[in-house]
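**Q** what shape does this take:
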Amino acid sequence: MALYREGAIEPVADEGPVPVAFAEWLKDGKAPAVSLANTDPVEALQPHLGGLSLIVLHFPKFSDGRAYSQARLLRERFGYRGELRATGGVLRDQLPFLLRCGFDSFESEQTGFGEALASARTLFSVVYQPTGDGRATASQLRLQRRNVRLAAD
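**A** Coordinates of the predicted model:
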């Protein structure tokens, strides 16, 4: 599998800490990187997030979206700011959604992954679901336009 980071078209070297499986990490909680299955409880990491520089979330197949929920919990509810990596069944077509959920690095075997990553943030001009990425949703944009028209009248 090749490692990609946002902003890089070519695969990058993985020079960071080696992620420890969640069950092993629970024994002492001191490793700076942890790898979670999509069935592992991310809530257990909350008190330790300041000491983690990398969290790897696994997609066992592309149609299993539980890691999206884990990512949003980590970023939006628990405030995790370190590297969040998607691995496993990660496809180019999922990149805009993975980025919106807070992933910033990806492991994939697909060709053309880097090119897809470079354009993923701008693929959709309007989004409908709110996330922690700060983009205004379609309903928020409509409301803003309506308020501007009302203020002009």
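**Q** only C-alpha atoms for contact and neighbour calcs from this point on.
**A** OK.
**Q** quick one: distance of the helix ranked longest in the chain to the chain centre.
**A** Secondary structure of the chain per DSSP state H: the longest helix is helix 138-152. Remark: helix 138-152 is offset 30 Å from the chain centroid, using Cα atoms, centre = their mean, to the nearest Å.
**Q** for comparison, sequence B:
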Amino acid sequence: MQRIIKNDQVVDETWHLLPKDATLEGLSNSDDLLVPMGLWLEHSHALKVRDGGLGVWLDSDEEIECIADELEYFQVVALNFPVFSDGRHFSTARLLRDRYGYKGEVRAIGDVLRDQLFYMKRCGFDAFAVRADRDPYEALESLKDFSETYQAATDQPLPLFRRRG
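**A** Okay, the predicted model is just below:
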């Protein structure tokens, strides 16, 4: 069973991440599913009436604006990083939290490495599925790499100079 980092601790993964080419055929009605955005756009009417938890995942070339009006249906929004150097979803996480007010889980999936976690958290991520060949406990330690931040971000809206007494 995969272990993920969620709310600053390592926990067992309970969600089933469906592949990009998934169809409605054979889907369990009671499992917690992370469906690809394409499946959601095509079959949202059927997915809304399922009994299990519902989340959606976006590839790096998919835009959150396509489903922004439907965020209330998702307990999790997972953002895929196909390669370590593709940072487009840092902006997507900020949009989810700051523009759309999304309060559910924002999860990083794909090529997620220790070096990124601190910055991802600053952008609004609160869950991380690090690469399978990496230790989630070691990656968790990266959230403590820096004791103070200067800039404003989603996790700390005031810059340091505004926080000083």
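**Q** show me what the longest helix of structure 1 is in contact with.
**A** With contact meaning Cα atoms under 8 Å, 6 or more residues apart in numbering, helix 138-152 of structure 1 is reached by 126-128.
**Q** what's the answer for stretch 6-16 of structure 1, then?
**A** With contact meaning Cα under 8 Å, 6+ apart, stretch 6-16 of structure 1 is reached by 2-5, 104-105, 113-115, 117-118.
**Q** compare those and tell me which has the most neighbours.
**A** Using other Cα atoms under 10 Å as the neighbour test, the contacts of stretch 6-16 of structure 1 are led by L117, with 25 neighbours.
**Q** how close does the counterpart of that one in structure 2 get to S91 of structure 2?
**A** Under the alignment by TM-score structural alignment, L117 of structure 1 pairs with L140 in structure 2. With distances taken as Cα to Cα, to the nearest Å, L140 of structure 2 is found 22 Å from S91 of structure 2.
**Q** show me which of the contacts of helix 138-152 of structure 1 is closest to L84 of structure 1.
**A** Of all the contacts of helix 138-152 of structure 1, V127 has the smallest distance to L84 of structure 1: 21.8 Å, by Cα to Cα.
**Q** can you find the partner of that closest one in structure 2?
**A** Aligned counterpart of V127 of structure 1 in structure 2: T149 (TM-score structural alignment).
**Q** strands - which of the contacts of stretch 6-16 of structure 1 land there?
**A** 2-5, 105 (DSSP state E).
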